[in-house]
Structure formats: C-alpha cells, structure tokens
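Participant: Starting from these lines, generate the structure:
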Amino acid sequence: MTTFVDRVELHVAAGNGGHGCASVHREKFKPLGGPDGGNGGDGGSVVLTVDAQVTTLLEYHHSPKRKATNGKPGAGGNRTGALGQDLVLFVPDGTVVLDREGNVLADLVGHGTSFVAAQGGRGGLGNAALSSARRKAPGFALLGEPGDARDIVMELKSVADVALVGYPSAGKSSLISVLSAAKPKIADYPFTTLIPNLGVVTAGDTVYTIADVPGLIPGASQGRGLGLEFLRHVERCSVLVHVLDCATLEPGRDPLTDLETIEAELSEYGGLDDRPRLVALNKIDVPDGQDIADLTRASLEERGYRVFEVSAASRKGLRELNFALAQIVGEARAAKPLEESTRIVLRPTAVDDEGFTIIEEDGVFRIRGVKPERWVRQTDFSNDEAVGYLADRLARLGVEDKLWKVGAHEGDTVVIGSDENSVVFDWEPTMAAGAEMLGRRGEDHRMETQRPAVDRRREKQKGRDAAEAEYLAFEALSSGRQASIEGDDEDS
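Facilitator: Model (predicted):
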C-alpha cells in the first residue's frame, strides 16, 4: 500500500461569486422606496499552506479534485450574500507548485507559507450599489464572477542540508539511523528504501537535517530504478555525501566505479555541480572492507574528495564525518544572503495604457483586457438595461472610439475575451446611444406604472391643502368683520 507520494496532479476550483439582487423597497405608503438589492458574496479561494506536520502528498493522490464553496446571492433589504469559505490545503515543507506546462508558480518553503492556487470569484453588485444621481432606480444587478479553475502539479523536494547518495544497499539507511533518531527500514537486499528518509543531526552547536535518498543505479536520470522519482530531493541540499560500499560482492563493482556511475547520473540530472562532495567509505568493519578502503582512499583524495572511513555497525569514523558535515552546512548557511523583510512592490500603470487591446484577426476584432472581460462576465444579457449599462461602460473606457480608429465598420464581428471564454457581438456603432433609447436608462420600468397614481395622490393633497387655506382665510375675514360691527355699536 502506498504511504508516500511526492508528486501529484491536482485540479483546484475556486468558488463562484454570488449574483447581485435587483429589488425595489416595498412598504405601505412608500411605493417608491427605491432600490434595495444587496451584493452577492465573494466565492472562496483555494489556498496551499505549508504545515510542518505534513510530510507527504498522499492525501491529494487519493482525492485529486478540490473545490471551494460558492458565495451566496444578495437579497432585498440591502442584505449581502454570505462569503464562500476558503479551502486551505496543507502541504509539506518544500512543495513546488507548477502548471501543466511545467512553469513554476510557487516554491513553498517555511512553515505557514501560503499560495493562492485558485482565486474565488467576486460577488456581483446589487441594484442598490449601482444606483446614482443619473441612475436612481436600476432594474438590474451584476452577476457574480466565476472562480478560477486550473490544473496544477505539486512536487515535493525535501528540505535537507545533507543528502546521502549511493547504490542500493550501500548502507545509507544504516548511517542515517545512527547519526539521527530516524528509524528507516534496513535489510540486506536492494531497494529496501522506497521513500526519502529525513533525520535531524546535532554536532556541537550546529543542528542540521540529513536525507537518505533511495538507491541510484545506472540510467536513473532516464527513469531506471527509483532514482528519477527521488533525485529531486537532493536539489535543496547544501552538501552531498557519496556512501560507497566497501564490502559489495557484486561482480564489476568497486567504490571507484560506483562513484563514477553516481556522479554521471547526478551530472545527467543537472543542477548539482556546485554542491560540495564528501565520500564515506562504509562497511569497513566487515572482512576485506578495511583493505578495500585503504586501496581506494588515495585515488579518491587525488580527485579532490575528502574521504572518511566509517562503519554504521561499530560507529567508527562517524564523529569525524558528523562534524565535517556540520562545518560545511554552517559555511553554506553563512554564505546565504540574509532574508529581506517583506516589501510591497508598486507598479504604476503606464501613462499610455488604455486598459484594453484590440487586435484584428481575419476581419474579427478581438478585445482583450481585464476590465472588458470582467464586465462581460458580470452582465445579464437577458436584461436590456444591463446590456445598456455594459455598453456605457465600454464607451467610457474608449472601446468604441478605438474600434473606429482600427477600421471597424457597422456589422463587423467583435469578440471580447479569449477563445475559451468569449462573447461575440455584431458591432453597432450606436449601441451606447441605443441604451439611452430604453428611456431613462437604469431606472426600473415597473416604477413607471406607479407614477400616475402617485401624481393623483399628490394632486388630491394639493387640492385639500388649497381648500383648507381658503377656509382659514374666510374664517379670518369673517372674524375681522364681526369685530368691526361690534365696535361701531359701542361708539354709537
């Protein structure tokens, strides 16, 4: 049963944004309450996060499709839709994220490092948010944007300081078991190590990690054996240790030949020429093992290698090897540049950037740009007011003027978006003006039917107010005349 996976293909899909709501406030004695449609909620994103407790990609091998939740649509009464929940996928330290073409999207190193693999769609605006002084009662709302969906490849590259490389059964697992607290499988037959093993080693004040890479054989860089699957695990290491078997019984093999074979495979794989090398002549405790080590040591030192004679069984030479590795790791860490604090990079828009491009392809005018493509996705084409609103947005952006300049004529085909997700129009130069023909564009036509009744109520109220004012004036005049008559009687 598979227990370790270091490469998976994963399909991730973010949640869609909720649609905005087109609603008119209804209340007794307030027939013209105005628009009160709420915005849709944003869709959830798919986020990859490094977790130090995760060591394999096995979980995603068994379930390679992951999707975040959608945002909820808005509702009347200015109620905003609920946000979709982000889907957080925990991955091992050292995970590299690539697209299907092999381009690196992210290199996740360090606990807590995150990468948004698929961005959730934005929720659409409700008609309350779309209202303005010119558009007091929109009869439409914007649609929510679909979330990103993509196929990614995740590869695990072990984050270790030291890599033990060598033929199968050279004793790498035995070495890592005595140098660290790791407990790899150890047996006297080839390919007992089927997964990279990691161990933590302490040498004085230096603590470093050591990786036991599964055995390499001739042709590993082309896919033979297990080498091609696990050679990536040595890419991050600061130093390589050739573990050479001084007690092999296989014909045609000796430490020098093994070293040349492994070096050829590492060179064929590429990217490891700058790593320092050490040689560990292993199994010197067995009969003839010490003799073979003595015969090959001088040849190895002539080639520039630092040689250590070791035995995992008797632990001879391990202390010297341990401190030599710690010294090289310490020097490599000191040579690395200090990590800079996070900086915000501002990239201002170019002065001549129009926000879109128009390219003619066989008489078809294709419009590409973040804003036009997003606006098209947000438009409900079954609503005339929404189409008019889109036309106005494109006209304000300068799309219609640019179409005139590039030679477009009435009836030409205009495409907005990419081949996979595009909208096709038969261009009408009066499209923006046609939106004005809808009446007072952006107002709910349902409210037009209520205006006569409203006007009648207002006229009745004005009539009542006028009658009341006339009556009060008459009363005041009558009171004045009565007082004048009473005064004349007293004088007489």
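
Participant: make it CA atoms for all contacts and neighbour counts henceforth
Facilitator: Will do.

Participant: So residue 76 sits against residue 20, correct?
Facilitator: No: counting by Cα atoms under 8 Å, residue 76 sits too far from residue 20 to count as a contact (9.8 Å).

Participant: Mind giving me the packing neighbours of the lengthiest helix in the chain?
Facilitator: Determined from DSSP state H, the single longest helix within the chain is helix 451-491. Where contact means 3 or more Cα pairs under 8 Å, 6 or more residues apart in numbering; DSSP states H and E, helix 451-491 is not packed against any helix or strand.

Participant: Proceed likewise with the subsequent sequence, for comparison:
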Amino acid sequence: MSRFVDRVVLHATAGAGGNGCASVHREKFKPLGGPDGGNGGRGGSVVLVVDPGVHTLLDYHHRPRAVAKSGTQGQGAFKQGANAPDLELRVPDGTVVLDRRGEVVADLVGPGTRYVAAEGGRGGLGNAALASAARKAPGFALLGEPGDEVELTLELRSLADVGLVGFPSAGKSSLVAAMSAARPKIADYPFTTLVPQLGVVSAGDDTFTVADVPGLIPGAAEGRGLGLEFLRHIERCSVLVHVVDCATFETERDPVSDIEALEAELAHYAEALGTSALGERIDQRPRLVALNKVDVPDAADLVDIVRDEIAERFGWPVFAISTASRAGLRELGFAMAERVAAARAARPEAEPSRIVLRPRAVDDSGFTIGADPQIEGGFVVRGERPERWIRQTSFDNDEAVGYLADRLARLGVEEALAKAGALPGCPVTIGDVTFDWEPSTPAGIAALLTGRGTDVRLENHERVGAAERKRARGARREHLSDAELAAGARYSSDHEIEE
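Facilitator: Now for the predicted structure:
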C-alpha cells in the first residue's frame, strides 16, 4: 500500500531556449546569398495538471526535482530549432501551490486545471531575423533565454462537502465506513487514522462526500500532534460535524468540554487562516453534533443528559447515533445533505476564465535606474526588457555588444543615466553584467558599415581585424626580394598540398 503524502517541496526548472544561428548563405553563382540563420527553439515549461486518478503527492516526495528539456539551436538555411515539449506533472484535485514566502499562488481545483509553475525560456533570434536596412548581414545571433527556476510547496487539501472532527477514537472512521463504501482502518486505540479518508454518501437524491479527518487534540492549531497537518484538510469542507465519544473512559472529559476544546482550536486556526475560498471562516460554517456510541447503556444515559444542554448552548442540531447498530445514521445523513445543498446553492457559480489584458502605462519606460549599493558611484538598471537583452547577448561578439548598445539607447537607458548623474566610465550594472558606461549617439550609429562580428565603438577589443592582418602581411613582404617571395609562395602551396 502506497503512503499518503499531502505536502512536498518541488524544485522546478524549465528548459532554456535554443541559441539563434549566425549563418550566411553560400552557394555557387550566388555571391550575395544573405543571412540565413534560423531562430532557436523554445524551452519546455513545467506545468502542474490536475488528474482525478492521482490521490497523493508521493511521487514528488521521492523525486522532488523536475527539469524540462531545452529547445534546440537554430541552423543555417533558415532552419528553426525545435521547441521542447512541456513537462506535465500530475497532481491531485485540491492541490494548493505556495511560493517560498508561503503565499498561495495557485489553487488547483477541477480536473484538467493547469498551472505553469516554471516558464520555459524563449529561443534566440537568428541573424536572418536580425537583418535590417542598416545591418544587412549581421555577424551575430541572440542567445536563448534560460528557463525559470522556482521552489514551490505543494499542499493537498481534501475536497469534501462534510468534515468529521473529533478527538481520537471518537468513531469518525466507523461513521464513514457505516455511511459509505469507504473502508478506513478501524481499531481500538487512538490515532488509528493518520491520513484523511473520503467516502461518498447518498441521502435520498443527494450525494455528497464526507472526509474523516484524523483526530484532533488541544493545541492542534499550534502544531501539537500533527494538528496543522490535519486541520488543513477541513478548509474546503462546507459543513462540519462534531463526532463526540459518549462512552469514553476518561473521567475528566465530557461531550460539552470536548466540543468547546475543538471549537477553540478551530477558532485559533481560523484566525491565522482568515477567509477561505468558500467565502467564510472555518469557525463560521454550519455545524452538526453527532453523539456517538449510544449502543452502550452508559453512553445512552449521558446523551439524554447533555442533548438539551448542547442544543441550547451552541444552537446546533444534535443527533444520537451508533455506528455499531446504525441507529440515527439515516437522520444524520439527511441533515448533512440539507446543509450541503444550502451551501452549494449559496456558493457563486464558477465563471469561465477570462483573458486579462494589462497594457503598460503611457509614462512607463519599462526600467528604473538607481544607485548601486555595492559599488560607489555606480548605477543599477532594473527592468524586464534590459535584463532580458543582457541574457540574450553574447559578449564574445563585438557586433552583438554594439547591437545591445543600440537597443538600450533606443529604449532611453542612456538618456536616463545621463539625467541620473552618470559620468562616462562609471560602472553600470544590468542583470548579472557590470560594465563601464560610455555614452554614444542614440540612433543611427548602427548604420556604420564594419566587418562582420565587429563594431567601431568597441575600440578596446582583442580580436585582430582583416584590415590589420592585411597591413601586417604587407609590411612583412616589403623587405623580401622577388626570389624570396617566389620561394615563399612555393612553400605555401606545397604546405597546403601536404595538409
């Protein structure tokens, strides 16, 4: 029998996008083939999908890391990289997703509900997509973006209409077994039930589900006796039923004090939880009281004594039942069905999901500039677009760096840095890259014609250009005689044949 696991920590890593390709079409009799590098493929996302056939989070307890595949790189001849498939993780109905701060980011209810836990990275553009009138044959391509890496906590909160609460050995499992086809473990010692058990109950034409929540004890709302683990499973229950053991051998306990103790725990837990998805706090939901084990003579006498007191003190309907003789179960079942039907009728109808468009404000530049707290006199540029452009840039290619400078200038980063008091040579950090800022003329600088893979604005680069190599070769040949030049030519041709 597999273990029931209702809380796991999942480390999800989406796939990275494939790099774009920098390629120029080369074919006989076509000297100006132009750029033909394809775009990289999109990385796979990690998606949580509700599957009715999954009832536990055990799989992610043993394998807490989920890594999606990356997209493939683009190729020449306009070949696009393949998109990686999404990695779908099957989770039970009622799974709640929390981030590292403990805030709920998704409540997965309903078969087929999907939530993208980690978004796959976009593929980089090839040089064919980067070609323009000013840059007809780019000698670079954009890199693929890395996928998201997130750490999420998955909690399973049982979906049931009625939740049975009570002290250990109150008879909750026996009640579920007597009213439904569920067969939970039943024994004569406390904490027999360690995981929630669900049963489907029919009362006339109404059908609803009942959850057998493991036994609660005083201090459960503070975590005593795994109380928080058990209380989580009654958050979605529309109706709560107090199952009271009237045949307990503990002399310091009585039905009224048991109910008061559990109500105090529910109120304490409700204060921390607040209003749930059902629109009301846990301690404000309809209640029923089931005084169990009336088949025992002493218990039957106790029921006659406390029935009126409970009804008058709490104002809830009280039912005397016995799971052994099945006395009172029919009346209790119809009372549950009546309150579940009322809760369902009061619940607002689920609206279909709508596409929400959030256009950017007119005065929103898309980035902010602030002082660098770690580097004196430095500045930090924050924004989705500048940081994404940094991740897409290959800093080994001077032309790619020049293209990045053009994009930042068009976005207004240089102008904003100047207004913020930045001076030439001061360190500027964007994302994970820190560089010395050298202002350039904003638009039009990219139209300067240079060699492929180079940019005239980057003077301090180590790459030796073709023009410089040609001048060096000419300087070496100036002092050679005709015979030496002829001998060198023969040596070069022989060396090429041997290779």
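
Participant: shared neighbours of residue 76 and residue 20 of the first structure, anything?
Facilitator: 37-38 (Cα atoms under 8 Å, 6 or more residues apart in numbering).

Participant: More neighbours: which of these two?
Facilitator: residue 20 (32 against 21; other Cα atoms under 10 Å).

Participant: Surely the more buried one and residue 123 touch.
Facilitator: Yes: contact criterion Cα under 8 Å: residue 20 of the first structure and residue 123 qualify, at 6.9 Å.

Participant: who touches both of the two?
Facilitator: 39-40, 73, 143-144.

Participant: Among the residues you listed, which one has the most neighbours?
Facilitator: residue 39 (34 neighbours).

Participant: just to confirm, which helix or strand has that residue in it?
Facilitator: Assessed by DSSP states H and E, residue 39 of the first structure sits outside every helix and strand.

Participant: Now do it against residue 21 of the first structure, distance only.
Facilitator: 6 Å (Cα to Cα, to the nearest Å).

Participant: what touches both of the two?
Facilitator: Common neighbours of residue 39 of the first structure and residue 21 (Cα under 8 Å, 6+ apart) are 73-75, 125-126.

Participant: Make TSV out of these and add secondary structure.
Facilitator: Shown next, in TSV, are those (DSSP: H, G, I helix; E, B strand; the rest coil):
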residue	secondary structure
73	coil
74	coil
75	strand
125	coil
126	coil
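
Participant: Reformat those into CSV and put distance to residue 392 of the first structure next to each item.
Facilitator: As requested, these are exported to CSV (distance: Cα to Cα, whole Å):
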residue, distance to residue 392 of the first structure
73, 25
74, 24
75, 26
125, 17
126, 18
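
Participant: Check those and tell me the two furthest apart.
Facilitator: Among these, the pair separated by the greatest distance (Cα to Cα) is 75 and 125, at 11.0 Å.

Participant: of those two, who's got more company?
Facilitator: residue 125 (27 against 20).

Participant: Counterpart of the more buried one over in the second structure?
Facilitator: Using TM-score structural alignment, the equivalent of residue 125 of the first structure in the second structure is residue 125.

Participant: So that match is in contact with residue 140, correct?
Facilitator: No: the pair residue 125 of the second structure and residue 140 fails to qualify as a contact (Cα under 8 Å) at a distance of 9.6 Å.

Participant: what is in contact with the two at once?
Facilitator: By Cα under 8 Å, 6+ apart, the residues touching both residue 125 of the second structure and residue 140 are residue 21.

Participant: All the helices of the stretch 51-200 of the first structure, residue numbers only.
Facilitator: Secondary structure of the stretch 51-200 of the first structure (DSSP state H, counting those that start in this stretch): helices at 58-62, 127-130, 172-179.

Participant: mind listing what the match of residue 125 of the first structure touches?
Facilitator: With contact set as Cα under 8 Å, 6+ apart, residue 125 of the second structure has these partners: 19-21, 38-40, 141-143.

Participant: To which residue of the second structure is residue 477 of the first structure aligned?
Facilitator: Aligned partner of residue 477 of the first structure by TM-score structural alignment: none.

Participant: same deal with residue 341 of the first structure?
Facilitator: Per TM-score structural alignment, residue 341 of the first structure is aligned with residue 352.

Participant: swap in residue 423 of the first structure?
Facilitator: That one, residue 423 of the first structure, aligns with residue 433 by TM-score structural alignment.

Participant: Compute the number of surrounding residues for that match.
Facilitator: Neighbours around residue 433 of the second structure, by other Cα under 10 Å: 11.

Participant: ok, it - contacts?
Facilitator: By Cα under 8 Å, 6+ apart, the neighbours of residue 433 of the second structure are residue 390.

Participant: So it versus residue 121 of the second structure, what's the distance?
Facilitator: Residue 433 of the second structure is 19 Å from residue 121 of the second structure, by Cα to Cα.

Participant: again with residue 381 of the second structure
Facilitator: For residue 381 of the second structure, the distance to residue 121 of the second structure - Cα to Cα - is 22 Å.

Participant: Mind checking which of those two has more residues around it?
Facilitator: The neighbour comparison of residue 381 of the second structure against residue 121 (other Cα under 10 Å) goes to residue 121, with 23 against 20.

Participant: now the contacts of residue 125 of the second structure as TSV including distance to residue 212 of the second structure?
Facilitator: Conversion of these to TSV gives the following (distance: Cα to Cα, whole Å):
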residue	distance to residue 212 of the second structure
19	53
20	56
21	59
38	58
39	55
40	52
141	60
142	56
143	54
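
Participant: from those, which two are the most distant?
Facilitator: Longest distance between any two of the contacts of residue 125 of the second structure is 12.0 Å, between 38 and 143; criterion Cα to Cα.

Participant: any shared contact partners between those two?
Facilitator: 20, 125.

Participant: number of nearby residues for residue 89 of the first structure?
Facilitator: 17.

Participant: you'd agree it is up against residue 45?
Facilitator: No: using Cα under 8 Å, residue 89 of the first structure is not in contact with residue 45, being 10.7 Å away.
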